[in-house]
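A.B. asks: Model the following, please.
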Amino acid sequence: MSGCADYTQMCSNVSVVSECKTNTMLPGLPTTQDAAQYVQSICSSMAMDGCDACVFPAGGGYPQCDILSTYAHLCTSMPDMDQCASFKSICQATPSFSLCSSSGSTDAPPSMIMYFHQGIHEYVLFKSWVPNNNGQYVGAWFAIFFIAVFYQGLNVLRSNCEAYWLLSAEKGDKKWRLLGKNGFFVGYFAWKHTKIDLMRLVFTFIESTISYALMLITMTFNVGLFFAVVTGLAVGIFFFGRHRSLAGLAEAGKLDGCASCQ
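C.D. replies: Next up is the predicted model:
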């Protein structure tokens, strides 16, 4: 840069100034304009943690922030973005650069890698749930595994309850026809159906929440977490799948009651 002409002249030859030797050049370092464009391009294409650090003025110009640190933070989070080619070249040429060495720290945000990969440093649903060592990763694996097992058990319970409610509705319709259109019985059966609808609502809310949470975990593309989900689903169907046959018995009129569906 033109403002560095004096420094360049002083340090280009053999110099007794120690800073000329300790503060060496960073090959591939982008200009402020280029770094700002990279940051603006990344943050306009997706919402990432760190984008709020640099707010670009509506009328144009540079934001009042440390643009290079923000650029490095974003590229540490998702290094395979096209805008991060300059940052990767810096770190390849100067691995000791402070903004590059932070990428291997457990305090750095996990990388967002959109293909199957291994590793333990991963966001698991929440910003605060990030395994930073093997013990935490194993704990997260078993937590996800048991959630998947529970999901299968809940799914089987819901299918059995639906069968039981169907059988009860058929019996209720027969009772209603025999008793006539008495106001008390009309109100009773109306409340009973409303109660069943409310239970369906609760079942759907819990099942959908768990289902989408498991889907988001598999979308981390972490091999270990992916298999925590599918293994939990498989083990869950191993333990609970046989009980799904109760639904068929209920439809055939052979199931007298379902205590958990009351």
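A.B. asks: Going by C-alpha atoms from here, please, whenever you check contacts or count neighbours.
C.D. replies: OK.
A.B. asks: how about the helix or strand where Gln9 lies: buried residues?
C.D. replies: Gln9 is part of helix 5-12 when elements are defined by DSSP states H and E. When burial is assessed from 16 or more other C-alpha atoms under 10 Å, helix 5-12 yields the following buried residues: Cys11.
A.B. asks: elements contacting the strand or helix carrying Met215?
C.D. replies: Assignment of secondary structure by DSSP H and E places Met215 within helix 183-218. Helix 183-218 is packed against helix 134-179, helix 223-240, with contacts defined by 3 or more C-alpha pairs under 8 Å, 6 or more residues apart in numbering; DSSP states H and E.
A.B. asks: Now show me the structure for the sequence below, then we'll compare the two:
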Amino acid sequence: MDHVDHMDHMNHMNHTTPPPHHMPTTGGGGHMMMPMTFYFGFRDVELLFSGLMINTAGEMAGAFIAVFLLAMFYEGLKIARESLLRKSQVSIRYNSMPVPGPNGTILMETHKTVGQQMLSFPHLLQTILHIIQVVISYFLMLIFMTYNGYLCIAVAAGAGTGYFLFSWKKAVVVDITEHCH
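C.D. replies: The predicted structure is shown next:
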């Protein structure tokens, strides 16, 4: 039995036909077969949850906008967490450490270490925001993994727009005493 005959025999046993490469379908075992190549379509696109199906161009446009805004929010959340962290840093320590100087001499460099207390409101808030950020990042990853071109563009465009809008405020502090940049 050659490969084609074997596949035909397997299809008759499962009472199914091979799914199109771009449409999620239910196989013999009741599991969704997800597309493994990028495609542009708006029919039978499952979005994150089994009951959330996109079947019209209008639904895809709405999903595009929602995913775009979610990706923008994700980028804004990252920047907001960094800003909150800088504002909540409470303990400052100065550490001196020896470093080799010119002609075999030893110089002492002082580094400032900033931290926050574990049992504090700012740290609890950071923890909650981190959980939200992780969940959103996995949602965006799973949306991208639908391989739907429209949704993938929405993730990328939203993340890019969010970065453009929010990251320009990001302060970059360069320590001139730091030797490893």
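A.B. asks: Mean neighbour count for the helices and strands packed on helix 183-218 of structure 1 - can I get that in a markdown table?
C.D. replies: Conversion of those to a markdown table gives the following (neighbours: other C-alpha atoms under 10 Å):
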| stretch | mean neighbour count |
| --- | --- |
| helix 134-179 | 17 |
| helix 223-240 | 19 |
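A.B. asks: Save those helices as TSV, and put in distance to Thr31 of structure 1 too.
C.D. replies: Formatted as TSV, these follow (distance: least, C-alpha to C-alpha, whole Å):
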stretch	distance to Thr31 of structure 1
helix 134-179	39
helix 223-240	38
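A.B. asks: so which of those helices comes closest to Tyr188 of structure 1?
C.D. replies: Closest approach to Tyr188 of structure 1 among these (C-alpha to C-alpha): helix 134-179, 10.3 Å.
A.B. asks: Compute the inter-axis angle for the helix holding Met215 of structure 1 and helix 134-179.
C.D. replies: Direction vectors for helix 183-218 of structure 1 and helix 134-179, defined by axes from the mean of the first three to the mean of the last three C-alpha atoms, to 10 degrees, enclose an angle of 160 degrees.
A.B. asks: Helix 183-218 of structure 1: which residues count as buried?
C.D. replies: In helix 183-218 of structure 1, residues buried by neighbour count (16+ other C-alpha under 10 Å) are Ile196, Met199, Phe203, Glu207, Ile210, Ala213, Leu214, Ile217, Thr218.
A.B. asks: just stretch 122-129 of structure 1 next, same as before
C.D. replies: Buried residues in stretch 122-129 of structure 1, defined by neighbour count with 16+ other C-alpha under 10 Å: Glu122, Tyr123, Val124.
A.B. asks: average distance between stretch 129-142 of structure 2 and structure 1?
C.D. replies: Following the fit onto structure 1, the mean deviation recorded for stretch 129-142 of structure 2 is 0.4 Å by mean C-alpha distance after the TM-score superposition for structure 1.
A.B. asks: Please tell me which residues of structure 1 that stretch aligns onto.
C.D. replies: The counterpart of stretch 129-142 of structure 2 in structure 1, counting by TM-score structural alignment, spans residues 203-216.
A.B. asks: Next up, the contacts around Tyr151 of structure 1.
C.D. replies: Applying C-alpha atoms under 8 Å, 6 or more residues apart in numbering, one finds that Tyr151 of structure 1 lies in contact with Glu207, Ile210, Ser211, Leu233, Gly236.
A.B. asks: one more time with 10 Å, if that's ok
C.D. replies: Counting by C-alpha atoms under 10 Å, 6 or more residues apart in numbering, Tyr151 of structure 1 makes contact with 145, 157, 206-211, 214, 232-233, 236-237.
A.B. asks: again with Pro79 of structure 1
C.D. replies: Each residue near Pro79 of structure 1 by C-alpha under 10 Å, 6+ apart is listed here: Ala72, His73, Ala85, Phe87, Lys88, Ser103, Ser111, Met112, Ile113.
A.B. asks: Give me the PyMOL select line for those residues, limited to the buried ones.
C.D. replies: The command below creates a PyMOL selection of those among the contacts of Pro79 of structure 1 that count as buried (16+ other C-alpha under 10 Å):
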select buried, resi 72+73+87+88+103+111+112+113
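A.B. asks: Adding distance to Cys43 of structure 1 as columns, could you present the contacts of Pro79 of structure 1 in TSV?
C.D. replies: Written out in TSV, the entries for the contacts of Pro79 of structure 1 read as follows (distance: C-alpha to C-alpha, whole Å):
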residue	distance to Cys43 of structure 1
Ala72	13
His73	12
Ala85	16
Phe87	16
Lys88	18
Ser103	19
Ser111	16
Met112	15
Ile113	17
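A.B. asks: ok, and the closest non-adjacent residue to the residue mapped onto Ile65 of structure 2 from structure 1?
C.D. replies: Alignment of Ile65 of structure 2 against structure 1 is given by TM-score structural alignment, with Phe142 as its counterpart. Leaving aside its chain neighbours, Phe142 of structure 1 sits nearest to Ala228 (7.1 Å; criterion: C-alpha to C-alpha, 6 or more residues apart in numbering).
A.B. asks: Relative to Phe116 of structure 1, how far out is the one you found?
C.D. replies: Distance, Ala228 of structure 1 to Phe116 of structure 1, by C-alpha to C-alpha, to the nearest Å: 14 Å.
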